[in-house]
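when you get a sec, could you give me coordinates for this:
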Amino acid sequence: MINRKIKPSPLGKIKFSLPGINEFTQKNGLKILFVKKDNLPLVQFLLLCNAGSIFDPEGKIGLSNLTAMTLDEGADEYDALQLSDEIDMLGSHLSIRSGEDNIIISLQTLKENSDRSFELLGKIITQPHFKEEDFQREKRKVLTAILQRKDNPDEVAEHIFEYNLYGNESPYSNLFLGKEKDINSITAEDAKNFYNKLLTAGNSALIVVGDTSKQEIDKLIDKYLSNWKTQVPDINKIPEPQRKGSCIVFCNKENAMQSEIRIGHLASKRNEGNYFAKLLLNTVLGGQFTSRINLNLRENKGYTYGAFSRFNYYKHQAHFYVSTSVSTENTGNAIREILSELKRIGEGVTDDELEFAKSSLIRKFPSNFETYSQVAGNLTGKVIFSLPEDYFNTYIDNLRAVTKDDVNEAAANEIFSEETLIAVVGDKSKVREQLNEFPNSVFVEVDSEGRVGEEG
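You can find the predicted model right below:
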């Protein structure tokens, strides 16, 4: 009989070992990362093309996303519906999306159908149609999504924060969906040219996880991707954004019952500084339910249902931010409490906080590798940030090795409570006066795209 009143004790130290990552390069320059996982008859393919929205040309913001959306709208002898039906009949799942750094193509298939599924994937990668009617249909979807985004305070807050944080000289300030004016000017020929320039074998990496072998992967590549373009395109250097003083950017949303708040600043990049110390620092500060920020704003003050913080890492840049949504009347109070917590973390963390953060991260780490898609998804970080070969197998040991001094040093070097960008989306008539209590922050009113308007 189990006594439910007694809290179960941990069974001991967590141990984790990911099956070996076999890395090799094909003749066409395509990099392969393969992890054998054969407890289920499945194969997961994940293709990363270095062709995200940061490569959108001036005046064509949203081109990467439109290109990704049109890729599977017909290839070789199949139109869009036929291609979708072929994939469905195999019981396979295909998805294509664009992010800031990459276009990501995901295909999961049964092992017995892996050859045919990969054949279809090869057609999509090497012989997409980009027909005008398909392109215009996808363009209409994007224009609708842009209109819907303007009515979503959460998405508006995210964008006006990053737009003003990175500055319009940085491609990371661009909205990956694109601007309405730019989308209207983009043509199917633009998408085809973007595809021809950036979606090449030499500019991509293929992650394979599942019940297969290196020999089988080599055969698939030889059969279906041997004619894929090999060149590595010339890519412009991403400009470094400049740190700014404290500023409040505000987007008015009349009659809003809540205010969306983002507070943060630029941060060191993924491979700069002590990553594991930064990870533990954020876990204590705002990275879990029991973090300081959430306990303050949710449990103690009752301002919100939840508040969190994170270090957000792109390939070439990074930033730290706090995110929450609060009732309109508590906008100023919530900002004050967040800034207070950012300042207080500089005084250091406690032994108990550090040990709890370590325990939380260590115990949940193995669960990030339960499914084939999870393993493949985690390996994208290895590709994007050129992580060491033993990164995953030494992850837990690296967390355990972090000291309180390491975390406190990270707090001093990575959190700047006096140099924050504060982005707010809310009802100006009810919120503007509350923001007067932050006289050190310049107030700037912006539109839903983050562009400066008149304060009024």
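
contacts and neighbour counts: CA atoms only from here.
Will do.

now do the contacts for residue 31.
Taking CA atoms under 8 Å, 6 or more residues apart in numbering, we find residue 31 in contact with 23, 24, 25, 201, 202, 204, 205, 206.

ok, 10 Å please
23-25, 47-48, 201-207, 383 (CA atoms under 10 Å, 6 or more residues apart in numbering).

closest to residue 376 out of those residues?
Of all those, residue 207 has the smallest distance to residue 376: 6.2 Å, by CA to CA.

helix/strand/coil for the closest one?
At residue 207 the chain is in strand, as set by DSSP: H, G, I helix; E, B strand; the rest coil.

wait, doesn't it sit right on residue 36?
No. Applying CA atoms under 10 Å as the test, residue 207 and residue 36 come out as separate, 11.0 Å apart.

who's more crowded, those two?
residue 207 (23 against 19; other CA atoms under 10 Å).

ok, back up a step: out of the contacts of residue 31, who has the most neighbours?
Most surrounded of the contacts of residue 31: other CA under 10 Å gives residue 201, at 25 neighbours.

and the gap between that residue and residue 73?
21 Å (CA to CA, to the nearest Å).

picking up where we left off before, between residue 207 and residue 36, what contacts are shared?
Taking CA under 10 Å, 6+ apart as the contact rule, residue 207 and residue 36 both touch residue 21.

thinking again about what came up before, TSV for the contacts of residue 31, including secondary structure?
Shown next, in TSV, are the contacts of residue 31 (three-state DSSP):
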residue	secondary structure
23	strand
24	strand
25	strand
47	strand
48	strand
201	helix
202	helix
203	helix
204	strand
205	strand
206	strand
207	strand
383	helix
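
how many neighbours does the closest residue to residue 270 other than its chain neighbours have?
Leaving aside its chain neighbours, residue 270 sits nearest to residue 313 (5.9 Å; criterion: CA to CA, 6 or more residues apart in numbering). Using other CA under 10 Å, residue 313 has 17 neighbouring residues.

test my guess that residue 313 contacts residue 279.
No. When contacts are counted by CA under 10 Å, residue 313 is not listed as touching residue 279 (11.7 Å).

which helices and strands sit right next to the longest helix seen in the chain?
Ranked by residue count and defined by DSSP state H, the top helix of the chain is helix 132-150. Packing partners of helix 132-150 (3 or more CA pairs under 10 Å, 6 or more residues apart in numbering; DSSP states H and E): helix 63-71, helix 153-166, helix 180-185, helix 188-198.

please give me the structure for this one as well, since I'd like to look at both together:
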Amino acid sequence: MTLFTGHLSATPVLAALAMAVSLNTAALAPAGAVDIQRVVSPGGIEAWLVSEPAVPLVSMQFAFDGGAAQDPADKPGLANLLSSLLDEGAGEIRAAEFQERLETLAIEMSFDADRDAFYGELRTLTENLDAAVDLLRLAINEPRFDEDAVTRMRAQVLASLRRELQDPDAVAGRRWSQLVFGEYHPYGRPVKGTLDSVARITADDLRAYRERVFARDTLKIAVVGDIDAERLAPLLDEVFGALTQQARLDPVPEAALPDGDLTEIVEMEIPQTIIRFGGPGLKRDDADFMAAFVVNHILGGGAFSSRLYQEVREKRGLSYSVYSYLYPLKHSALFVGGAATRNDRAAESLDIIRAELARMATEGPSEEELDKAKRYLKGSYPLRFDTSSKIARQLVEIQRDGLGIDYINIRNDLIDAVGIEDARRAARRLLGEGGLYVTLVGRPDGLAAPAGGG
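The predicted model follows:
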């Protein structure tokens, strides 16, 4: 959730930020040439730094292990609500003044939570770095959680949840996760929570989560922009040095995925059926992950060139879009896909999707498909690094995945190393060894909900 709401033309400072952002893409080096430094503060806090003085802008991204998986079982949505409140007053500064300072100084500060991590981002002009760092220090270490702020942000989350109850895409995604993980694993609980659970979250819950999860031992930091190691090192201690040394995370078990195929139909009065499908995937540290990544690009990750797009949309006009992706989690791994089609074509669309998954599992890709996919994936990689924020976020994820500080430089070599037998083996493992889990939202003709099901 981006919390900076100022208009870039409002002040000379904001106009300068707009110019800095526009220059950002041109100034930063391509991915293969990124020079990453490991910086350790006097207090022992580590960050990865890409120093680029050509643009007067600094971007910091960071993450703590935990995320929504650390929400109490009876209060899902806690981490998500916390992410909206850290800049709603901190220290002696109340919410309105905190937001005003961010806007006046053109500082962007945002927080968000996914299933496994809690993220933060800071972007500022170099001339305002000291003030930005101080505001971030307060937000992380001394959030106020005033009653009026909690009430206001809770109301925004509840309004969003009510809208999502009528959004077939949101319903499909939520019900698919529940189908796969069940009601007892943390991954089966909605990241944003429910109307009931969010209504019961208190300021004490928010404080308790922050105190358990925000700790130095799981912290990963990346900084990109107009700053050098000498200046960064003490700032790391200023922002994060007061945090507790070790997080008190509740243990999260490995998710036991269902055996065999599962299908759920959620009836909704809409002209289209939303389809979510998937199955067991490969974790990020699996030896076949990179081969599976290439295979998925060929199957459904390659937009207009993918098999699913060609078969479902181009040849038959069944869906405007169809896609798939790998979703590795800390305690599970999934292969996920989706499509939307007319109710009277839902059964046909699902049959085509099943057939293409089975064909890929049995035959694997062709040599030509593999070569084209590898060329595209290598050539498009620098697009992930065309702004300081993108570089910083990628570096945080590389740290969280344990891939090593040289990963950017060796990643394309890893893609090159995927041979046809590697790809076919990965296709069998990804698509041929587990069940297919399907959720359909709409009124799909020719498909019936299981007895007693949704």
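
what does the longest helix of the first structure correspond to over in the second structure?
Alignment of helix 132-150 of the first structure against the second structure: residues 147-165, by TM-score structural alignment.

who's in contact with the matching stretch?
Against stretch 147-165 of the second structure from outside (CA under 10 Å, 6+ apart): 77, 80-85, 87-89, 94-96, 144-145, 167, 170-171, 174, 192-203, 206.

check contacts around the residue positioned nearest the centre of the second structure.
For the second structure, the residue nearest the mean C-alpha position is residue 114 (6.1 Å; CA atoms, centre = their mean). Residues in contact with residue 114 of the second structure (CA under 10 Å, 6+ apart) are 66, 67, 68, 69, 79, 80, 191, 192.

tell me which of these is nearest to residue 391 of the second structure?
Residue 391 of the second structure lies nearest to residue 67 out of the contacts of residue 114 of the second structure, by CA to CA, at 21.5 Å.

identify the residue of the first structure aligned to that closest one.
Counting by TM-score structural alignment, residue 67 of the second structure lines up with residue 52 in the first structure.

now that match: how far from residue 19 of the first structure?
Counting by CA to CA, the gap from residue 52 of the first structure to residue 19 of the first structure is 30 Å.

who's more crowded, these two?
Higher neighbour count among residue 52 of the first structure and residue 19: residue 52, with 24 against 12, using other CA under 10 Å.

does that one touch residue 101 like I think?
Yes. Assessed by CA under 10 Å, residue 52 of the first structure is found in contact with residue 101 at 4.2 Å.

shared neighbours, the two?
residue 64.

excluding chain neighbours, what is closest to residue 422 of the second structure?
residue 291 is the one closest to residue 422 of the second structure (CA to CA, 6+ apart), at 6.1 Å.

report how many residues lie close to the one you found.
25.

and it? What does it align with in the first structure?
So residue 291 of the second structure corresponds to residue 277, using TM-score structural alignment.

after superposition, how close is the helix or strand that contains its match to the second structure?
Residue 277 of the first structure is part of helix 275-285, with elements assigned from DSSP states H and E. For helix 275-285 of the first structure, the mean distance to aligned residues of the second structure following superposition is 0.9 Å (mean CA distance after the TM-score superposition for the first structure).

so stretch 236-248 of the first structure matches what in the second structure?
Going by TM-score structural alignment: stretch 236-248 of the first structure matches residues 251-263.

residues in contact with the matching stretch?
For stretch 251-263 of the second structure, using CA under 10 Å, 6+ apart, the contacting residues are 66, 69-70, 116, 176, 179-182, 184-188, 276-280, 329-334, 433-440, 447-450, 453.

and the residues you listed, which of them are in helices?
176, 179, 180, 181.

would you reformat these as TSV and include neighbour count and distance to residue 126 of the second structure?
As requested, those are arranged in TSV below (neighbours: other CA atoms under 10 Å; distance: CA to CA, whole Å):
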residue	neighbour count	distance to residue 126 of the second structure
176	24	44
179	19	48
180	24	46
181	18	45
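
from those, which is closest to residue 419 of the second structure?
Among those, and counting by CA to CA, the member closest to residue 419 of the second structure is residue 180, at 31.7 Å.

and the closest one, what is it in contact with?
187-188, 255-258, 262, 278-280, 334, 436-439.

going through the residues you listed, which ones are buried?
Buried by 16 or more other CA atoms under 10 Å: 187-188, 255, 257-258, 262, 278-280, 334, 436-439, out of the contacts of residue 180 of the second structure.

quick check, nearest of those residues to residue 25 of the second structure?
Nearest to residue 25 of the second structure among those: residue 334, at 33.1 Å, using CA to CA.

and the aligned partner of the closest one in the first structure, how far is that from residue 325 of the first structure?
Aligned counterpart of residue 334 of the second structure in the first structure: residue 319 (TM-score structural alignment). Using CA to CA, residue 319 of the first structure is found at 20 Å from residue 325 of the first structure.

number of nearby residues for the equivalent of residue 425 of the second structure over in the first structure?
Aligning on TM-score structural alignment places residue 425 of the second structure opposite residue 409 in the first structure. Residues lying near residue 409 of the first structure (other CA under 10 Å) number 17.
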